[in-house]
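Colleague: I'd like to go over a predicted model; first the sequence, then the structure.
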Amino acid sequence: MSLGFSINATVADISHIASWPSSWNHKYSSMATVAIPTVHDNLDHIRWKHIDGSLHDFSVSLVWDCIRPRSNIVVWFSVVWFSQCIPRHAFLMWLSMGERLKTKDRLKAWEVSNGSILLCPLCKCCDDSHSHLFFECTYSCYVWDRAKQLIRIPMDSNKWHEITSTLTPIAVRNVSFVIVVKLVFVASVYFIWQERNNRIFKKAHRTEVKLFDDIFSMVRLKLLSIRFKSLKGVDVMKIIGACKPQGPMLKEGAEVALKWHQCDSMTDVMDKSGLSITPSCNAFDFQAHP
């Protein structure tokens, strides 16, 4: 026995006492504030005390939500994470938005003297950096210009911060045009980074045209798995022969039908975001209800 109880004592053994042993109170002054447990016939449940003091049924997700690091909410969240995103593309885009990709210009901190090592592997004209790679490089600029023409993104700039600043306000809208724009933009970033790494580590090269075809083939395949709601005023939008992908990714001439919703037209989507439409592109075919 030790202080009135054995080392094997259970909660039930002490639940009948009216107060803690005086020797306990003398040795542990905090015991005076601890209530004596009561025993009932109900089954015990594991409960988790949230950071706000509330009790909840235990779950791993709830524990993680309590202990995870927290930062300020970023305005570009919807550009990266959305329900129709391609996960591996979204993860790379998340790194890109924070400019955390390991481009060669980071070697300057190590005092690398050979300037050729720092050159962009795509154009071999300028130093490899985040701003150059997206989309000031002649190679990536061509790919992005093709993408802009295809999906009618009304912007002239190829500078990273200006592009993301333009897309951020409209990214929160869950309409088919915005979804397509985000899929194409994020896929462009992913495939350009992939091509850059392939040239460095695998000595493999793709032309700008081939890379763009691969980007658009991937987007088409993703769109095939998305179900869009119908919308009054516009029947269907078809992505037709603006890009004819090669290889096994998608058969040439495949079409993806998209149902518009939440707005009456693509013009409505952009006008509500303060942007304008450049109609000089035949990539989309609209058919209005009679």
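Modeller: Thanks, I have the structure now.
Colleague: When you work out contacts or count neighbours from here on, use the C-alpha atoms and nothing else.
Modeller: Noted.
Colleague: and the nearest residue to Cys125 once chain neighbours are set aside, how many residues sit next to it?
Modeller: Nearest non-adjacent residue to Cys125, counting by CA to CA, 6 or more residues apart in numbering: Leu119, 6.5 Å away. The tally of other residues near Leu119 (other CA atoms under 10 Å) stands at 17.
Colleague: biggest helix in the protein by residues?
Modeller: Counting by DSSP state H, the longest helix found in the chain is helix 176-197.
Colleague: and the following helix or strand past that helix, which residues are buried?
Modeller: For helix 176-197, the following helix or strand on the C-terminal side (DSSP states H and E) is helix 208-224. Applying a neighbour-count criterion of 16 or more other CA atoms under 10 Å, one finds 208, 211-220, 222-223 buried in helix 208-224.
Colleague: Taking helix 176-197 as reference, get the angle to helix 208-224.
Modeller: Interaxial angle, helix 208-224 versus helix 176-197 (axes from the mean of the first three to the mean of the last three CA atoms, to 10 degrees): 140 degrees.
Colleague: Mind telling me the two of the buried residues of helix 208-224 farthest from one another?
Modeller: Glu208 and Leu223 (22.7 Å; CA to CA).
Colleague: I figured Ser188 hits Arg146, correct?
Modeller: No: using CA atoms under 8 Å, Ser188 makes no contact with Arg146, being 10.4 Å away.
Colleague: Overlap in contacts, these two.
Modeller: Common contacts of Ser188 and Arg146 (CA atoms under 8 Å, 6 or more residues apart in numbering): Phe212.
Colleague: Show me which of those two is the more surrounded one.
Modeller: The neighbour comparison of Ser188 against Arg146 (other CA under 10 Å) goes to Ser188, with 26 against 17.
Colleague: who touches the closest residue to the more buried one other than its chain neighbours in this structure?
Modeller: Leaving out its chain neighbours, the residue that sits closest to Ser188 by CA to CA, 6+ apart is Ile215, at 6.3 Å. Ile215 makes contact with Val184, Ala187, Ser188, Phe191, according to CA under 8 Å, 6+ apart.
Colleague: Next up, a structure to set beside the first:
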Amino acid sequence: MRPYGCIADRVMLRTITFWNRGVTCVLISYGLKNFTWLLGILSVRGKKHGGLGVFSAKSWNYAAATELLWMIHLKKDLLWIKWIHGNYLQNQNVWEIQGRTYDSWMWRQILKVRDMLINKFGSTDNVKNAIEGCFSKDKLKLSEIYMCLIQPMPKVSWFSTAWDEFLYPKHSFILWLACNQRLLTKDRLCRMGMMSSNQNQCVLCCGHQLETSKHIFFECQFSADVWNRVMDWMRFRWRSCYWDLIISWYSCNLKGRGPLRKLKRMCLSAAVYMIWDERNRRIFQGKMRDPSQIFRAIRLSVFTRVLNVSSHAHMIDLLEVL
């Protein structure tokens, strides 16, 4: 039989579905080899910390085993707990007993988790204090244990910009990739050894500029034209075509849930998505559109979203004014 890794490298992961506030999002066409970094982010990071908010199954299993360990420590009045104390512990301390080769697989796994907890928190007393801090209304919460076990990550400033509930899920995903500098631009493909250095020019502009994420959004002459049209439409008072400045401005100055702020966030996500889509069309299909056509597509996506979401019907009047 061929090893799994050889097969996995040849399989394309076409769709991954995850639940996001009642909306199913579909992530399309990423190879497994180039998807490992994304799985790492998915496994441990919440959306506010730069991830997609998907739980790590491994860490969740550790949390469940920790809950079992605590029930054994408290000598809960359960048949299985009594069996553990009668057959394995026999008046010994669960925090000190050593496993034996003929013990059951499940018991040995619980002891492994115990040792992992002691190594992580430094001592048995620290483990007990950490678990006691996971109680809510006198009940041990599995989700709190999980959050205690995973590594804390710093919050990202662009969380509300990328994950506004008003945005199209596919737009949010591409914007999230751009904010994490994880879009497969040609400069990244060259560093990964998947493309030669003489093929790394941007396909959107006429010059021979290196295709990077920051160049595409929006230092490129083509994308800058599109973004300037969007800023004119939304009547931006502050203007820039530099990605870091745009994200910083959105994060600091466009907080809140006002209708105009939501529209501006939607315009950014739609512009990023449409420009990335145009880049892919030119590379893979040989089709080209001019900036005015891209801008019309952005406007159409915004109007379609507003007209089809009844709870945001008041935005129609705002769009008519713009």
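Modeller: Everything's here; your move. All figures in this text were calculated on a predicted structure; none of them were measured in a lab.
Colleague: Just send the contacts of Ile215 of structure 1 back as a markdown table, with distance to Ser157 of structure 1 too.
Modeller: Output for the contacts of Ile215 of structure 1, formatted as a markdown table (distance: CA to CA, whole Å):
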| residue | distance to Ser157 of structure 1 |
| --- | --- |
| Val184 | 16 |
| Ala187 | 18 |
| Ser188 | 15 |
| Phe191 | 20 |
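Colleague: What is the nearest of the residues you listed to Phe284 of structure 1?
Modeller: Phe284 of structure 1 lies nearest to Val184 out of those, by CA to CA, at 14.4 Å.
Colleague: Can you tell me what that closest one aligns to in structure 2?
Modeller: Structural alignment (TM-score structural alignment) places Val184 of structure 1 against Cys267 in structure 2.
Colleague: From Gly258 of structure 2, how far out is its match?
Modeller: Cys267 of structure 2 is 14 Å from Gly258 of structure 2, where distance means CA to CA, to the nearest Å.
Colleague: between these two, which one's more packed in?
Modeller: Cys267 (24 against 10).
Colleague: surely that one meets Phe303?
Modeller: No: if you go by CA under 8 Å, Cys267 of structure 2 and Phe303 don't touch, sitting 10.6 Å apart.
Colleague: what are the ranges of the strands in structure 2?
Modeller: Per DSSP state E, structure 2 carries strands over the ranges 12-20, 23-31, 135-136, 139-140.
Colleague: Quick one: the residues in structure 1 that the second one pairs up with.
Modeller: Read it as strand 23-31 of structure 2. Mapped onto structure 1 using TM-score structural alignment, strand 23-31 of structure 2 covers no residues at all.
Colleague: Who are the packing partners of that strand?
Modeller: Applying 3 or more CA pairs under 8 Å, 6 or more residues apart in numbering; DSSP states H and E, one finds that strand 23-31 of structure 2 contacts strand 12-20, helix 169-179.
Colleague: which of these sits most buried?
Modeller: helix 169-179 (a mean of 21; mean count of other CA atoms under 10 Å).
Colleague: which residues touch Leu175 of structure 2?
Modeller: Ala162, Ser269, Val272, Tyr273.
Colleague: check contacts around the second one.
Modeller: What that stands for is Ser269 of structure 2. Neighbouring residues of Ser269 of structure 2 by CA under 8 Å, 6+ apart: Ala162, Leu167, His171, Ser172, Ile174, Leu175.
Colleague: ok, the alignment partner in structure 1 of the second one to Ile179 of structure 1 distance?
Modeller: Read that as Leu167 of structure 2. Correspondence of Leu167 of structure 2 to structure 1, assessed by TM-score structural alignment: Cys85. Remark: distance between Cys85 of structure 1 and Ile179 of structure 1 (CA to CA) = 8 Å.
Colleague: where along the stretch 101-250 of structure 2 do the helices fall?
Modeller: Assigned by DSSP state H, counting those that start in this stretch, the stretch 101-250 of structure 2 shows helices spanning 105-121, 124-132, 142-149, 159-162, 169-179, 186-191, 213-214, 221-234, 243-253.
Colleague: tell me which strands and helices the longest one is in contact with?
Modeller: Helices and strands touching helix 105-121 of structure 2, as assessed by 3+ CA pairs under 8 Å, 6+ apart, comprise helix 57-73, helix 124-132.
Colleague: right, and the helices and strands packed on strand 23-31 of structure 2 - which one's nearest Ser29 of structure 2?
Modeller: Of all those, strand 12-20 sits nearest to Ser29 of structure 2, with 4.5 Å by CA to CA.
Colleague: I'd guessed Asn91 of structure 2 sits against His85; true?
Modeller: Yes: applying CA under 8 Å, one finds Asn91 of structure 2 in contact with His85, separated by 7.1 Å.
Colleague: Now distance to Trp238 of structure 2 too, for the contacts of Ser269 of structure 2, in a markdown table please.
Modeller: Shown next, in a markdown table, are those (distance: CA to CA, whole Å):
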| residue | distance to Trp238 of structure 2 |
| --- | --- |
| Ala162 | 20 |
| Leu167 | 22 |
| His171 | 23 |
| Ser172 | 23 |
| Ile174 | 24 |
| Leu175 | 21 |
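Colleague: Tell me which of these persist in structure 1.
Modeller: Among the contacts of Ser269 of structure 2, the contacts conserved in structure 1 (both residues aligned by TM-score structural alignment, their matches' CA atoms under 8 Å) are Ala162, His171, Ser172, Leu175.
Colleague: The residues you listed: which two are farthest apart?
Modeller: Ala162 and His171 (8.4 Å).
Colleague: thinking again about what came up before, what lines up against the residue nearest to Cys125 of structure 1 once you look at structure 2?
Modeller: For Leu119 of structure 1, the aligned position in structure 2 is Gln201, judged by TM-score structural alignment.
Colleague: And Thr207 of structure 1, by the same measure?
Modeller: By TM-score structural alignment, Thr207 of structure 1 lines up with Asp290.
Colleague: ok, its match - how many residues close by?
Modeller: Count around Asp290 of structure 2 with other CA under 10 Å applied: 12.
Colleague: and it, how far is that from Ile275 of structure 2?
Modeller: Distance of Asp290 of structure 2 to Ile275 of structure 2, computed by CA to CA: 11 Å.
Colleague: And for Lys170 of structure 2?
Modeller: Look at Lys170 of structure 2 and Ile275 of structure 2: by CA to CA, they are 13 Å apart.
Colleague: Could you identify the residue of structure 1 that aligns with Arg299 of structure 2?
Modeller: In structure 1, Arg299 of structure 2 lines up with Phe216, judged by TM-score structural alignment.
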